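1. Pasting a predicted model and its sequence here:
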Amino acid sequence: MTAVPTLRTDRLVLRGLHSRDTGAVTGLFADPALSRFLRSDLTDPGQCAEMIERRLGYKGPPGTGHWVLELEGRMIGLAHLRPSSELPGEAVEIGWFCDRAHGGEGFATEAAAALLRHGFGSLGLPAVWALIHEDNTASLNLARRLGFADVGGGDHYGAPHRVTVALPERHGRLHHVELWVPDLAAAERSFGWLLTELGWTEYQRWSAGVSWRLGDTYVVVERSPALSAAEHERTRPGLNHLALHVASTERVDELAAAAGEHGWWPMFADAYPHAGGADHYAAYLHNAHGFEVELVATPRGLHPIG
């Protein structure tokens, strides 16, 4: 099973599911209410054992998987954050189960909120989806409390479900980066080409500068009249480099190959594409004025925030 990080809330510990939890999970699902909206009847020990084995055998993207909810060392529920088997693309789906003995105490909400923080903050997910049976009023209300929006319905997991989605908040995210450059035209040729290739669009233009925007974030290059030096030195205090997500390793290779025609030169070429480590696929480039960019391939199976 893919290892997941241990998460903590005010009252709960969320840790990875383990084979030693089999008895506790079977006991949890002995309550028929927990299977009410499922395709399988998990009060049946055989079906429950199959469900546990599927979860223990999970091998999805790092940081995703299945968690046990512990209250004072005792298991009171299960939760998951994993790629959806029902939605297209690489949608990541959340789900939760909580012992009815603790109904109304907010534990499911607390656990789901922790998984959302993990998904958005640690994994950089652009969205988290929840498929909720249309008769599951308690879970629909929980999703609304956490900010999920109902975007439609359909037949999922063999029954009518509402399709809901949560998006990351803007709070604390990068607003913009401003780079002061000695030659605006040259900076526009290099940065403009690269950012446009990555899906950014021109946002603002004035006599001393230009910016490009992707989503809520924008990058500015400006030749300010207050500029105090003729060149950028990345080894001095200040900006060392700008790192940008790229959709795939193949796209990193394409950009690295074309960069020389647009004012960029390779760095650490003898270690390409793993100059940042064996598990890090990236191109490091610099332009004529000493600015460095790092183009980082997105791990397969996850799409971080752009």
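-> In hand now; what should we look at?
2. Every contact and neighbour count from this point should use C-alpha atoms.
-> Noted.
3. contacts for stretch 40-56?
-> 1, 17-19, 22, 25-26, 29-32, 34-35, 65-66 (CA atoms under 8 Å, 6 or more residues apart in numbering).
4. Out of these, the closest to residue 284 would be?
-> For these, the closest approach to residue 284 (CA to CA) belongs to residue 65, at 32.3 Å.
5. putting a second one here so we can go through both:
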Amino acid sequence: MITTERLRLRPLSESDTDWWVRLHADEEVNSYVGAYTPAQAAARLRVIEQQWARRGHGLCAVELRSTGEAIGRCGLHWWEQFDETEIGWTFARAHWGRGYATEAARSVLAWGFGPLGLERITSMIHPDNAASAAVARRLGFTPLREDTVLGRPCTVHALALEDFTSADGNPTGFPADR
């Protein structure tokens, strides 16, 4: 489990199926990532659980620490066909514009570059998703290539360990006392 000032991130599991379907049911939310039936969501969540078991990381539910409400998802996903680890984020529309994506993603990046020892993390963003591209820029990502993931076009952004900066401005991305 990862915690930030306002958020708690916990591994997703198949028990999150109904919530996952609701999150992706909003047309504005799913316009870049797609909607899910309950069967599709359960299958996707099983893959996420398997990735946690095999790789020690995966996607997380993002909850408000103050209420426990699940407001989105953020985490790492290994793409075998690209031979790279991606960070992704999706939040319920009611929680857009509050800095939650940046806060959650920064904590996941610190985890990926720190304890997991990753050297580079990518983010695959639909070319029309200006809000996610802005989050990626705030985090220090730069565009790497155009590609396709799950049948959708994307711009693959990349961030190297040496370019990661923490919320407090530490150029290594880790607390100064580490």
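-> Happy to help now that I have it. Being a predicted model, the structure only gives us computed values, none of them experimental.
6. TM-score for the pair, please.
-> Overlay of the two chains. TM-score (TM-score structural alignment, normalised by the length of the second structure): 0.82; 163 aligned residues with a CA RMSD of 2.0 Å.
7. Can you say which of the contacts of stretch 40-56 of the first structure are buried?
-> Neighbour counting by 16 or more other CA atoms under 10 Å classes 1, 17, 22, 25-26, 29-30, 34-35, 65-66 among the contacts of stretch 40-56 of the first structure as buried.
8. For the second structure, which segments count as strands?
-> 2-3, 7-11, 59-64, 70-79, 84-91, 120-125, 142-149, 152-160 (DSSP state E).
9. Among the contacts of stretch 40-56 of the first structure, which pair sits farthest apart?
-> Most distant of these, by CA to CA, are 1 and 32, 27.0 Å apart.
10. Please work out which residues outside stretch 249-259 of the first structure touch it.
-> Residues contacting stretch 249-259 of the first structure (CA under 8 Å, 6+ apart): 194, 246, 265-266, 281-283, 285, 295-298.
11. Between those residues, which sits nearest residue 147 of the first structure?
-> residue 298 (26.9 Å).
12. what lines up against that closest one once you look at the second structure?
-> For residue 298 of the first structure, the aligned position in the second structure is a gap, per TM-score structural alignment.
13. Show me which positions of the lengthiest helix in the second structure end up buried.
-> Using DSSP state H, we find that the single longest helix of the second structure is helix 38-55. If you call a residue buried by 16+ other CA under 10 Å, then helix 38-55 of the second structure has these buried ones: 41-42, 44-46, 48-49, 51-52.
14. any idea what residue 48 of the first structure aligns with in the second structure?
-> Aligned by TM-score structural alignment, residue 48 of the first structure pairs with residue 41 of the second structure.
15. Could you do residue 133 of the first structure as well?
-> Using TM-score structural alignment, the partner of residue 133 of the first structure in the second structure is residue 126.
16. can I assume its match is in contact with residue 149?
-> No - Residue 126 of the second structure is beyond contact range of residue 149, at 9.4 Å (criterion: CA atoms under 8 Å).
17. Those two: which is more packed in?
-> Each of residue 126 of the second structure and residue 149 has its neighbours counted (other CA atoms under 10 Å); residue 126 has more, 21 against 16.
18. Quick check: closest non-adjacent residue to that one.
-> Nearest non-adjacent residue to residue 126 of the second structure, counting by CA to CA, 6 or more residues apart in numbering: residue 154, 4.2 Å away.
19. what's the distance between the corresponding residue of the first structure for residue 143 of the second structure and residue 144 of the first structure?
-> Taking TM-score structural alignment, the alignment pairs residue 143 of the second structure with residue 150 from the first structure. Going from residue 150 of the first structure to residue 144 of the first structure by CA to CA, to the nearest Å gives 8 Å.
20. what does residue 222 of the first structure give?
-> Taken as CA to CA, the span from residue 222 of the first structure to residue 144 of the first structure is 43 Å.
21. neighbour count winner among the two?
-> residue 222 (23 against 14).
22. related to what we said a few turns ago, which pair in the buried residues of helix 38-55 of the second structure spans the largest distance?
-> Once CA to CA is applied, the buried residues of helix 38-55 of the second structure give 41 and 52 as the farthest pair, at 16.5 Å.
23. Could you pull up the residues touching residue 202 of the first structure?
-> 210-213.
24. mind redoing it with 10 Å?
-> Neighbour list for residue 202 of the first structure: 192, 195-196, 210-214, 218-220 [criterion: CA atoms under 10 Å, 6 or more residues apart in numbering].
25. re the thing from before, present the strands of the second structure as CSV; the columns should include distance to residue 101 of the second structure.
-> What follows is these, written out as CSV (distance: least, CA to CA, whole Å):
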stretch, distance to residue 101 of the second structure
strand 2-3, 13
strand 7-11, 10
strand 59-64, 9
strand 70-79, 8
strand 84-91, 6
strand 120-125, 13
strand 142-149, 17
strand 152-160, 16
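26. picking up where we left off before, quick check: the match of residue 143 of the second structure touching residue 130?
-> Yes - look at residue 150 of the first structure against residue 130 with CA atoms under 10 Å: they come within range, at 9.4 Å.
27. got any residues that touch both of the two?
-> 140, 143, 162-166.
28. What is the nearest of those to residue 86 of the first structure?
-> Nearest member of these to residue 86 of the first structure, counting by CA to CA, is residue 163, at 10.4 Å.
29. what's near enough to touch the aligned partner of residue 100 of the second structure in the first structure?
-> Structural alignment (TM-score structural alignment) places residue 100 of the second structure against residue 107 in the first structure. With contact set as CA under 10 Å, 6+ apart, residue 107 of the first structure has these partners: 9, 11-12, 69-71, 76-77, 97-99, 113.
30. coming back round to it: what sits in contact with each of residue 126 and residue 149 of the second structure?
-> In contact with both residue 126 of the second structure and residue 149: 33, 155-156, using CA under 10 Å, 6+ apart.
31. Nearest to residue 80 of the second structure among these?
-> Using CA to CA, the shortest approach to residue 80 of the second structure within these belongs to residue 156, at 14.9 Å.
32. Now do that closest one against residue 127 of the second structure, distance only.
-> Taken as CA to CA, the span from residue 156 of the second structure to residue 127 of the second structure is 9 Å.
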